[in-house]
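Q: How does the following fold in three dimensions:
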Amino acid sequence: MQKLDLIKLYSNKRALVVDEFPDMRASIRRMLRSFGVETVDVANDGGDAMARCRENQYDIIICDYSLGKGKNGQQILEELRFTQSLNHQAIYILVTAEVTRSMVFGALEYKPDDYLIKPFNPLLLQARLDNLMLEKQFFSNVYEALDESDYEAAAEHAEVLVNRDRRYRVAAQKLQGQALLQSAQFDKAHKLYHDVMERRRQEWACIGCARALIGLQKWTSAIHVLSELIDHGTESLQVFDCLAEAELALGRNGVAQAILERATVSSPYGILRQINLAEVASANNDYLAAEKAYRRVIKLGVNSCHDSHEHSLGLVRCLLDKEKQQISGNSDTFKECYTVCHRIKKKYGNEAQVILQADLIEAKTLAQQGEIDMAIEHAQKLFAKYREEENILPGLGLDMAAALLAIDKPNQGREVLEDLAERFAEDNLLLAKIDAMADQPISTKAKENASKINAEGKVLFETDNFDEAVAHFRMAVNHYPNNVELKLNLLLAIMQCVNTTNAGAAESLEMVDEAASLIASLESLPSVHKAYQRYQSLASEMQQLQDAA
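A: Predicted structure coming up:
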């Protein structure tokens, strides 16, 4: 394309320059006008930039990362992508003076079209923009289809362009693969990526292949492809995200947590990954890791379109669960729980389900403080309100169940959990949380897992490997802390271990204390529970052990 053609191309574009410093805004504005852009608007902060983007459709946005108070350049792009307010053919260039690894990774999370380090001159900016403009023009039909969410058409347009121009061959293949994934044509996407990998094993094709395998629910195959990339030293955070997704689908939540923790070290500013980490750690009952992640999410959520009441409520749940686990009676913990709930009710005063959630968590806090009568009164009133709500949010359902369980209403709590599991049967992370709260498996996956755990434990019992049986069921109870059958199996393993091994007096006493704690945790088991008779029998035997000790 000739220089004159490029100037004509620029003349039809509308640009926005976002920078907190007037001199920098003016400088970039002059550069763009010298390239041929006739309409160049400016904004001095994130709020001003978002307001202008709501009023106008921009073809070029050049935005500084640091914009003082309010949204930064990454959060502006984040919201424009989230709200689909930025056309696919538009160009977004992020500018920064910072070059730290974590900042760069964070800035690239939402895939700006380019990334410029200050200071830069007109020649560099024009060279980058020229290349981007020509590429966007080449793929205009693809981008128009993507703007219409017509992913099948976008894939077809991209396929036509694969052999049109060698310069854009790889870009066309990437767009085609992405559109196939978005239109759920996973078999076609897998073939495309596999063919590319056959010719030359490129990282982007391996990631695409893994995503197609995940779409086909071939979790193990996807894990193999992604693990190879990690073994070869990939720095693509998408690899870790996909790997965590596949591990979660297989129920290996602990592995998924470790993967996400590794990724957040490289990119601590990626809020969606931090949210995922917080939720996975919570489902794993790793309350310290969950608390840390939720505090990070809340900090990152300021000015982010992904900010949610669920993050603050998630923090409170972690604090209460950690307190319950440690039994420290820390008044500061309870004070923070009430403070956060009050702040949420003030901020979301018009959202009935959010207010109900905060009230439920306050009722749970009362119960943990020992104010049982008051907690019961509050929880019962809130349960009546809960039953009147329609389209219950998952978080509200979990909080309702937790409050009912806290006031010793296991049947009602289980009813709420079963309803959630039925309505959100495809949400693996939510199902993991539900099963962690329940006294027996609810999801199909948890039932299968419990059956496997018990079968393996049975083999250990039959071969008199009671030490291994104790370790086996300890791990299971840690994963499903409220599961009655697993607790009773652990109790039996401990008792057998104490009776048949040559453990020292101190070790035996520790085991007896652990068994006593298990018995105590089951004292409120209702007589109608199917495991009640077994519980009573083991409790009686346990009493004899304690007397002997």
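Q: From here on, just use CA atoms for contacts and neighbour counts.
A: OK.
Q: Tell me who's in contact with residue 11.
A: 36, 37, 38 (Cα atoms under 8 Å, 6 or more residues apart in numbering).
Q: quick one, helices of the stretch 151-300 of the chain?
A: Taking DSSP state H, counting those that start in this stretch as the criterion, the stretch 151-300 of the chain carries its helices at 151-161, 169-182, 186-199, 203-215, 219-231, 237-249, 253-266, 271-283, 287-301.
Q: here's the other one to compare against:
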Amino acid sequence: MSGHGLLNEARQSDRTHWLHKRYLIVDDLASLRDVLRASLQKLGATTIDYASSGREAIALLIKKRFDVVLCACHLGEGSDGQQVLEEARARELLLPSGVWVMLSPEQNTESIMGVAEQQPDAYLIMPLTERDVIARLALIWQTKRLFKPIDAAFAEKDYRGAADECETQIAANLPHETELLRLKASLLLKGGEAEMARQCFERVLLGRGYQWARAGLAKIRMANGEFEQACQMFQSVIAENRLYIEAYDQLAIAHQNMGRSRQACDVLERATILSPNSVARQRSLGQVSLKLGLMNLAERAFRKCIAVGQHSIMKSPDAYLGLARVCGLKNDPQEAMRLLTTARSDFAGDGIELRVKIAEGLVHHESGNAPGARLVGEELEHMLRRGAQRPDMVSCIEMASLMLAVGLREAAVEQLRYITRNNHDNSSLIEEVQRVFERASMRGEGEALIAAARKEATDLMNRGVLLWKTGKALEALAWMRNARTVLPDNLRILFNAAQILVSHLQQSGFDQELANEAGEILMHVDRIAPGQRRFSLLMDQLAKVVPLTPTKGEGQVVA
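A: A predicted model of the protein is given here:
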């Protein structure tokens, strides 16, 4: 259908359809809000809300479900349109059928690339005419209307159910099979169904070599540990389209998983030149540059990360801690301490105190303040003895390195043992642990400790699985509880413990205490390692064994 035909259809034959939609206009200029409102009213729209800032927009999106959002890229102070869309996606404030149109007076590549990464349904250059707005909305709705039956399951986080509805829509709308398969694959990945998502990508590629489908397959291969094959696929995508930015990010991750930090750095640097306004990408570039000793590049990346992340949902303490390290290495401890103070105040909670203290010790050590570094090392040792929650594994390695550097050998070895036992199947992390031992001239001791710790973790896990497979359910449950006590942050053990609990509930009937236990394990997994594929799958299985109406006196599953 031509643009004129779509415009006439929107204005005349489908006026009732537009009448019942809920619209949100986001712009800091009242004059533009008025222009857009007039265009929508000519369509027949009556339910129109307005926001003059990113904060107002998010508050409205939390409160209501909108069918169409018209959002300006520039919103004055605070978050910009790109960050509002990024947060809406991350918090699932927009349903699959929801339409998001970005509005901007700019046509420069940097601005367009940043917005494009968030995948709006359209990017319109202002000034706009009524014809522009109406025609583009009508065109978008030709596909988006098919997603409407998927919304209900998505809103309930029933990603498998939403994916099944995609297949129903495909059967009735074959011309739109590709768009529906793309949505289905993303839903399946959210739900932890990687194998089924792979089949969707392969169905798409039978008809045409879409880069997003090839990149999707590569991500699945990488998640399966096939890093070299994934690298080749991402490189192929980039060779065909150098502006497919996500492929750069994923290629860098694959390189790092294979210990190729230099290649990862090169890839990320190329990506940040093309699209510099990504908090996550600049953070990753800063971290790998710091690891390689490329201080100028690390400083530039961390400073950019802090600048663009000021009002972003992706803002985190990592850039502040990383930049503090850079300042320490550049012999500017005063600037480093200022950054650490900011991190401590801006990111209260989530174990930030321990992470700040680790960075503080490294700053002292790397700027030549040996007494200060030793004092911090001792403080960290006392904090751990008092039961402080350990941070992420990379921070734990940094803590162990600091302790070795300041002579706290016993505490450092205990940290490295903890890391190895709780990550016995993570080869790249184990190699990093061995490098820490080697830098401290403890190669032989490191090899022996790693071998013993890995064997202990493997034996604990395998014994529990064997008990379950031989029908000794209660013994298996008891064994896995003990394993979790010994290795509280080992993902394989945690997932296997949860799987045994869920399988027992499926076979023996619902038990509130066991369901709560499984929920608590999975929530712990999501805290220490968010985004794991098995998490969503097991949460879905757990939800299905919970009775729809709990019996009197029963509590709710911890989830």
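Q: Need the TM-score from the superposition.
A: Remark: TM-score between the superposed chains equals 0.72 [TM-score structural alignment, normalised by the length of the first structure]; 437 aligned residues with a Cα RMSD of 3.0 Å.
Q: re the thing from before, output the helices of the stretch 151-300 of the first structure as TSV; include the columns distance to residue 487 of the first structure.
A: Formatted as TSV, those follow (distance: least, Cα to Cα, whole Å):
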stretch	distance to residue 487 of the first structure
helix 151-161	50
helix 169-182	43
helix 186-199	42
helix 203-215	34
helix 219-231	31
helix 237-249	24
helix 253-266	20
helix 271-283	18
helix 287-301	20
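Q: Out of those, flag the one nearest residue 337 of the first structure.
A: helix 287-301 (12.5 Å; Cα to Cα).
Q: which residues in the second structure does the closest one align to?
A: Matched against the second structure by TM-score structural alignment, helix 287-301 of the first structure falls on residues 295-309.
Q: Now do the buried residues in the matching stretch.
A: 295, 297, 298, 299, 301, 302, 303, 304, 305, 306, 308, 309 (16 or more other Cα atoms under 10 Å).
Q: What of stretch 136-144 of the first structure?
A: In stretch 136-144 of the first structure, the ones that count as buried by 16+ other Cα under 10 Å are 136, 138, 139, 140, 141, 142, 143, 144.
Q: Going along the chain, name the strands of the second structure.
A: Assigned by DSSP state E, the strands in the second structure fall at 22-26, 47-51, 68-72, 99-104, 122-125.
Q: To residue 324 of the second structure, which of these lies closest?
A: Taking those one by one with Cα to Cα, strand 68-72 is closest: 34.7 Å.
Q: which residues touch the closest one?
A: Contacts of strand 68-72 of the second structure (Cα under 8 Å, 6+ apart): 21-27, 80-81, 98-104.
Q: So which bit of the first structure is that strand matched to?
A: Under TM-score structural alignment, the match for strand 68-72 of the second structure is residues 60-64.
Q: try stretch 102-109 of the second structure
A: Under TM-score structural alignment, the match for stretch 102-109 of the second structure is residues 94-101.
Q: Give the buried residues for the matching stretch.
A: Applying 16+ other Cα under 10 Å to stretch 94-101 of the first structure flags 94, 95, 96 as buried.
Q: Ok, stretch 223-238 of the first structure next?
A: So for stretch 223-238 of the first structure, counting by 16+ other Cα under 10 Å, buried means 223, 225, 226, 227, 229, 236, 237, 238.
Q: so what corresponds to the last one in the second structure?
A: With TM-score structural alignment as the criterion, residue 238 of the first structure lines up with residue 246 in the second structure.
Q: What separation do you get for that match and residue 218 of the second structure?
A: When distance is defined by Cα to Cα, to the nearest Å, residue 246 of the second structure is 11 Å away from residue 218 of the second structure.
Q: Now do whatever residue of the second structure lines up with residue 393 of the first structure: how many residues are near it, please.
A: Residue 393 of the first structure maps onto residue 391 in the second structure when the alignment is built from TM-score structural alignment. Residue 391 of the second structure has 18 neighbours, counted by other Cα atoms under 10 Å.
Q: cool, and the one 10 residues further on?
A: Neighbourhood size, residue 401 of the second structure [other Cα under 10 Å]: 25.
Q: Give the closest residue to it in space, chain neighbours not counted.
A: Distance criterion Cα to Cα, 6 or more residues apart in numbering; nearest residue to residue 401 of the second structure, sequence neighbours excluded, is residue 436 at 6.3 Å.
Q: is it true that that neighbour touches residue 403?
A: No - using Cα atoms under 8 Å, residue 436 of the second structure makes no contact with residue 403, being 10.9 Å away.
Q: if we can go back for a sec, which one of the buried residues of stretch 94-101 of the first structure is nearest to residue 187 of the first structure?
A: residue 94 (35.4 Å).
Q: Surely the closest one and residue 114 touch.
A: Yes - the criterion here is Cα under 8 Å, and residue 94 of the first structure meets it with residue 114 at 6.4 Å.
Q: Sketch out the helices for the stretch 1-150 of the first structure, chain order is fine.
A: Using DSSP H, counting those that start in this stretch, helices in the stretch 1-150 of the first structure cover 3-11, 22-35, 46-55, 73-82, 101-107, 122-138, 140-147.
Q: from the middle of its chain, how far away would the last one be?
A: The reference is to helix 140-147 of the first structure. 29 Å (Cα atoms, centre = their mean, to the nearest Å).
Q: Tabulate the buried residues of stretch 223-238 of the first structure (a markdown table), appending distance to residue 153 of the first structure.
A: A markdown table is the format used below for those (distance: Cα to Cα, whole Å):
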| residue | distance to residue 153 of the first structure |
| --- | --- |
| 223 | 30 |
| 225 | 29 |
| 226 | 29 |
| 227 | 33 |
| 229 | 31 |
| 236 | 28 |
| 237 | 29 |
| 238 | 25 |
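Q: Residue 485 of the first structure: which of the residues you listed is nearest?
A: Nearest to residue 485 of the first structure among these: residue 223, at 32.1 Å, using Cα to Cα.
Q: Spatially nearest residue to the closest one, not counting backbone neighbours?
A: Closest to residue 223 of the first structure by Cα to Cα, 6+ apart is residue 243, at 6.0 Å.
Q: Tell me the counterpart of residue 164 of the first structure in the second structure.
A: Match for residue 164 of the first structure (TM-score structural alignment): residue 172.
Q: Return the distance of that match relative to residue 49 of the second structure.
A: From residue 172 of the second structure to residue 49 of the second structure the distance is 34 Å (Cα to Cα).
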